[in-house]
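**Q** Based on what follows, work out the 3D shape:
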Amino acid sequence: MTKENRLRDTLREKLREVYDVERLLARVSTGRASPRDLAHIGKTLRQLPPLKDVVNDRQSALLQFAYDSIDLCPELSESLESALVDDCPLLARDGGLIRDGYNEELDELRKLAEGGKQWIAEYQSREAERIGVTNLKVGFNKVFGYYLELSNANKDKAPEEYIRKQTLKNAERYITPELKEYEEAVLSSDDKAKLLEYELFLQLRGQVHEAQGRLKRTADQLARLDVLQALAELAVLRGYCRPVMQKAPVLEICGGRHPVLDITEPDGTFVPNDTVADYDAKNLLLITGPNMAGKSTYIRQVALITLMAQMGSFVPATSAVVGIADRIFARVGASDELSRGQSTFMVEMTETARILNTATKRSLIILDEIGRGTSTYDGVSLAWAIVEFIHEKLQARTLFATHYHELTDLSLTLDRLTNLNVSVKEWEDNVVFLHKIVEGSADKSYGIHVAKLAGVPRSVNERATEILGQLEASHGGGEITISSTSRSSDTQMSLFAGQEHPLLGLIRETDLNNLTPLEAMALIQKWQDSLQGDEYF
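**A** Presented below is the predicted three-dimensional model:
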């Protein structure tokens, strides 16, 4: 389908005219379908013949199967088209949903109801001429229906057959046997027409319900065609490749990209990465690197590429060899379940336990920063033991992202573990994330640099750098001691809002109207000097 642009375009054009048949059938089966729902089913059935012709005589087994499985339901399509008007109302009991000519009895009732206005006008004109009153009126109200109205000046001209029904200040109202007889016929015909329309609607809905199985199979094939053309169009537009599927638990992705970020990020900015996980070589990938470098994105894109390949889609990569996975396990993100009394770490361990107890050699596992929700030593110990368990017991293809650099030493004892890291460029005390996965382990997490990018006050970052140096100096052994802060501050930081800088008060109180340009420049210079080295900036 990726090679036939006209096929994709024609399918999209035809599918735009197709409604969600499965949802409509659900309303039919529960007795909630409206006339408009039946009309949408009818419109869909009318689109099936040309749509079915589009996929006829195709080499693809899926397209040929779709052609064979789509049921045109010609008898139902004809019934719905001949019975329902083009613009059906929402409510069946309001009438106006059945075409003229579909039912003779309904046509007669409609003619009688529609002819009532003309008859009333002719009757008014005839009576006015007969009794010689030009301003005679025929009206209607809900109390006693149609009536004749004569002004007080002309009430003496009322014939004997006029039966007085109501007296007003300036007029008298009358009824006649002829008027009442026709009124009964007109009013009852409208009610009878609506009741008959509702009965015909129920018959049509019953026909749709009887064909529900055939329509459901057709709806499944329409959905399949929609998915196939959408995936093919995406593959062509984004340059996806056709993956090679194998039974062996291998994973070889060249130039892999995240299918969502590849679209949402500006063109050319997303960095592709390779992935190789082979049981005969290395199938446990330990990824280290700083925050914001792209570790989580990388392991998620590998899982998504595997999933897309197994569902029959092309994948966002230059080339891909994907071994079929029996299941894909993911332990990413941080969340808690307060309603169940479970902390973030408890949720993390519960999900990890499920993976360790159910994964097999044919599974794909992605784990993101396991153990971060507890103390450092506990976290490292758990992560270490989990990696060993996966390597020795599960032997599954695994991507394990972590900030625990101690885990990289496992490559010395575990044969199928390889260290990867996200490359970073340091320049003038700044960090540039290259988002490229390379071999080897990272030696820093650059957490302080990330805090700086996030807008953490400079004094906090400087203090963190100072403490980090003391911790690294004490890492070799002995007691860890951290000196108290070397600078005092009269400003106390608030938990909920930032303290206003004292300089803002001086600026607010300055009278600019009484300053010369030179005085203003001198004052600005003074303020600038006072801000140099200020812990707020």
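**Q** Going by C-alpha atoms from here, please, whenever you check contacts or count neighbours.
**A** OK.
**Q** List the contacts of the residue nearest to S411 when sequence neighbours are not counted.
**A** Nearest non-adjacent residue to S411, counting by CA to CA, 6 or more residues apart in numbering: L417, 5.5 Å away. Residues near L417 by CA atoms under 8 Å, 6 or more residues apart in numbering: 282-286, 391, 410-411.
**Q** structure for this one too, so we can compare:
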Amino acid sequence: MAKLSPMMEQYFRIKEQHKDHILFYRLGDFYEMFYDDAILASKELELTLTGRDCGQEERAPMCGVPYHSCEGYIARLIKKGYKVAICEQMEDPRLAKGVVKREVIRVVTPGTLVETSMLDEGQNNFIASICPEGEQYGLAVADISTGEIHAAQFTDPDDSTLKNELSRFAPNEIVFHPAFLDKKEMAEFIRNRLSCCAECLREEQYDFSEAQRRVLEQFGKSDLSELSLDQRPLAVQAIGGLLDYLTETQMNGVDRLVSLDLYSESQFMALDLTARRNLELTETMRTGEKKGTLLWVLDRTRTAMGKRLIRQYVEQPLLSPAVIGRRLDAVDELYQDTMLRDTVRERLGGIYDMERLMTKIVFGNCTPRDVRTFGAAIAALPALRSCLEGTKSRFLREIYQEMDELTDIADRIGRAIVDDPPITLKDGFVIRDGYSAELDEVRSLVTGSREYLAGIESRERERTGIKNLRIGYNKVFGYYIEVTKSNLELVPADYIRKQTLSTGERYITEELKDLEGRILTASEKMLTMESELFRELREFISGHLFRIQRTAGAVARLDVFASFAESAMQNGYVRPMVDLSGVIRIEDGRHPVVEQLLDGGQFVANSLYLDRGENTVAIITGPNMAGKSTYMRQCALIVLMAQIGCFVPARSASIGIVDGIYTRVGASDDLATGQSTFMVEMNEVADILKNATRDSLLILDEIGRGTSTYDGMSIARAVIEYIADKKKLGAKTLFATHYHELTVLEDSIVGIRNFNIACRKRGEEIIFLRKIVPGGADESYGIEVSKLAGIPDEIIRRAFEILGALESGNPVNERRSRQPRKPAAEDQLTLAAYEKSPVERELEKIDVDSLSPREALTRLYELKAFLRK
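**A** Got it, this is the predicted structure:
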């Protein structure tokens, strides 16, 4: 094999360390990819595949992207599940001896994105680290784009807590200890439900001693007890493993993680992935959009930090009435004081994304405009903070105290950076005049070289008496003094002759030569000096990271409280009472999302009362489309809203703390795991019964409908009996069903109450009144609903005929197609005609009510086969 070129030898040495990454190899103004990386990237990014001579017979496959617009290409590769290693030139190619030195400065992965162009400003980009040991887990979750890191350790025998926590954070990337590979069910959950990138790290990356050292070093502590981690070894290992991975991939910038949030899963309401999706908290089930969700209704935030925090609040309702009460106090104060609320919201509008701008500054990939934008954001803090002076609620007072005005940083940025800086440092003129005397002198050479030369020319004319003396420039000799032949006798002795012309002579002087050197190098020197001053400014700002992070957090909290207050005012919400009574009382509650989507219509309000005694389970009957699911979801959302510290859509509400909301709504096959509709339904019911407590709220819709009528009814009844039994579960439950036979349970089991959706029937027409009333429904109205759905009239009429026959106990007559009447002779019946056919005999054996739809279809095919014999 022919010897590789020196550059390609360097490429292969670097690629060997990054076999699993697409290597973006910097060559001049492009990031180039070679060989397999090039073939892959050309296909995924639709780039032209070319070749490059590399010292061998065949040219190396190659493709590339411009370095200044690489982010869009990287984002596309990351979205497709690839990881990208950025290999940068570490020295100036003009000064390099031999091959330019290159190093990988960062590996970009789904969970380590910091570029704002690749991120949703209203959503965190989390990466999680998992360290298991038996039935215990250590979990660490970080967003390096905002500097957040959260950690917990918990016992979890059935993995339900871990699933809930991962669902809550929704990480885009997960790394884990090799022992986690034994958790096959969790692997399926991550792959099929979370759909995120996952990678097994080396065991030594989770070594406790090394993890402890990294954690203490990261947070500047001498002992784990200072971080309350001394009794949480698995949490320490999870954090340590994550820090090690981030150091490996990001090379620098891990310093951005300055404060640790150590939490307990018992702080937050249990919400599994199914409940989050069914309640459509942050995205709709059908389209995955924000519009049509609870977050869409509540989010009136003015800052990117607030948008991310309000999403977290919606995703993690609290369990402490005291903390919830303090949030409600803050919202109430802003709600009551319209002038305060409007002023706060107006001033929040001038504050940009301090968290992610700070990340770019710490990582060193910020532009001059980023720093100027950051300066403008913190310059708005004093006016915002002054609004909170004299506020009474505890959380608003805390925000006032935590919000640093950062005037020293704003002042330095204002003095250092021009008002409208260029996009990059290479464009120059980033640093403001007067910030550095040395830079001003150098810059004056760049901007005032003509004035300098004119001054020398004027001075030399006066000194020599040569009136037509002039200073010129060419690329061969540089700057020169030109004197005509008639004035050569006046030339001073310190002039040095450089060129003879037909019209005169050209000279240089030491002063002119020195000025020429300074002018020619001034631009380059100016860029170097500006780069150094900009670096010093970045380091100065980074040195105040903790102050800035705490202030950004305070701004985000204020933004969320103001958003809740604004939503309450605009939508007519009321402050709920939240306590530990175990009673849920909602007067005239409304669905927060549906009422916003009504086009000019008025939402019909409904009430709810559930307790631990006589009113534990509400069985709700009524036709489809009448509003049962809407009512149940609205009740769950009102409870959730109260526990995030938000006002609620009701005339009044008193919420006894709910420790978890569990839902079984809708049904679909799980094709990924080969599970039928019924199996999915039963799995979800099993999970609910296993994890719910008497303080949970259960939303169960049509349990048992995925199988035959009798089987389904039996399962539904058994589930209700189990839930209503205070010794077994006793959870507050809303149970919607079409099995009217279940309404008899109200008379036999304490705690069960019947309700139905009121309807009005006019002939074959049905009107939904959307009102929940006591008692069971007397009819299903299925045929009427079918008519509303657009089923043809002929089918509707036939359905009523069949229904009448069934209700009267008469056999259902076959509807014969209209055929020409046969001759009378052929109508004569014989004795043989009275013998039952095989099909009739088989039909008599079938118990229709015990068949599932699939079994019924199978029997129908079998009967058709009889007819062909």
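**Q** Keep only the contacts of L417 of structure 1 that stay in contact in structure 2.
**A** Cross-checking those against structure 2 gives 282-286, 391, 410-411 as conserved contacts, using both residues aligned by TM-score structural alignment, their matches' CA atoms under 8 Å.
**Q** Need those in JSON lines (columns: distance to N5 of structure 1, neighbour count and secondary structure).
**A** Output for these, formatted as JSON lines (distance: CA to CA, whole Å; neighbours: other CA atoms under 10 Å; DSSP: H, G, I helix; E, B strand; the rest coil):
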{"residue": "K282", "distance to N5 of structure 1": "41", "neighbour count": "18", "secondary structure": "coil"}
{"residue": "N283", "distance to N5 of structure 1": "39", "neighbour count": "24", "secondary structure": "coil"}
{"residue": "L284", "distance to N5 of structure 1": "41", "neighbour count": "28", "secondary structure": "strand"}
{"residue": "L285", "distance to N5 of structure 1": "40", "neighbour count": "24", "secondary structure": "strand"}
{"residue": "L286", "distance to N5 of structure 1": "42", "neighbour count": "25", "secondary structure": "strand"}
{"residue": "H391", "distance to N5 of structure 1": "46", "neighbour count": "20", "secondary structure": "helix"}
{"residue": "L410", "distance to N5 of structure 1": "51", "neighbour count": "16", "secondary structure": "helix"}
{"residue": "S411", "distance to N5 of structure 1": "49", "neighbour count": "15", "secondary structure": "helix"}
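**Q** For stretch 715-734 of structure 2, buried residues please.
**A** Within stretch 715-734 of structure 2, the residues scored as buried using 16 or more other CA atoms under 10 Å are 715-717, 719-726, 729-734.
**Q** out of those residues, which are inside helices?
**A** 715-717, 719-724 (DSSP state H).
**Q** I'd assumed V785 of structure 2 was in a helix, is it?
**A** Yes. Judged by DSSP: H, G, I helix; E, B strand; the rest coil, V785 of structure 2 forms part of a helix.
**Q** Which helix or which strand is home to A320 of structure 1?
**A** Element membership for A320 of structure 1 (DSSP states H and E) is strand 319-323.
**Q** For that strand, which helices and strands make contact with it?
**A** strand 244-246, strand 250-256 (3 or more CA pairs under 8 Å, 6 or more residues apart in numbering; DSSP states H and E).
**Q** Show me what secondary structure element comes after it.
**A** Tracing the chain past strand 319-323 of structure 1, the next element assigned as helix or strand by DSSP H and E is strand 328-331.
**Q** E188 of structure 2 matches what in structure 1?
**A** Here E188 of structure 2 stays unmatched in structure 1, going by TM-score structural alignment.
**Q** And A396 of structure 1? What does it align with in structure 2?
**A** Using TM-score structural alignment, A396 of structure 1 pairs with A731 in structure 2.
**Q** Next up, the contacts around the aligned partner of S780 of structure 2 in structure 1.
**A** Residue correspondence, TM-score structural alignment: S780 of structure 2 in this structure matches S445 in structure 1. Neighbour list for S445 of structure 1: 289-291, 403 [criterion: CA under 8 Å, 6+ apart].
**Q** ok, now Y31 of structure 2?
**A** 24-25, 64-67, 70.
**Q** please redo it, this time with the cut-off set to 7 Å
**A** Shown in contact with Y31 of structure 2 (CA atoms under 7 Å, 6 or more residues apart in numbering): 24-25, 64-67.
**Q** right, and K52 of structure 1 touches Y67 too?
**A** Yes. Under the contact definition of CA atoms under 7 Å, K52 of structure 1 touches Y67, with a separation of 5.8 Å.
**Q** List just the nearest of the ones in helices among the buried residues of stretch 715-734 of structure 2 to I767 of structure 2.
**A** The shortest gap between I767 of structure 2 and any of these belongs to A716, at 28.1 Å (CA to CA).
**Q** measure the closest one to R470 of structure 2 for me?
**A** To R470 of structure 2, A716 of structure 2 is 104 Å away according to CA to CA, to the nearest Å.
**Q** before we move on, what about D427 of structure 2?
**A** Counting by CA to CA, the gap from D427 of structure 2 to R470 of structure 2 is 32 Å.
**Q** Compare neighbour counts for these two and give me the winner.
**A** Neighbours were counted for D427 of structure 2 and for R470 using other CA atoms under 10 Å; R470 has more, 19 against 10.
**Q** Go ahead and confirm that one touches Y480.
**A** No. Using CA under 7 Å, R470 of structure 2 is not in contact with Y480, being 8.4 Å away.
**Q** quick revisit: in the contacts of S445 of structure 1, find the pair that's most separated.
**A** N291 and H403 (8.5 Å).
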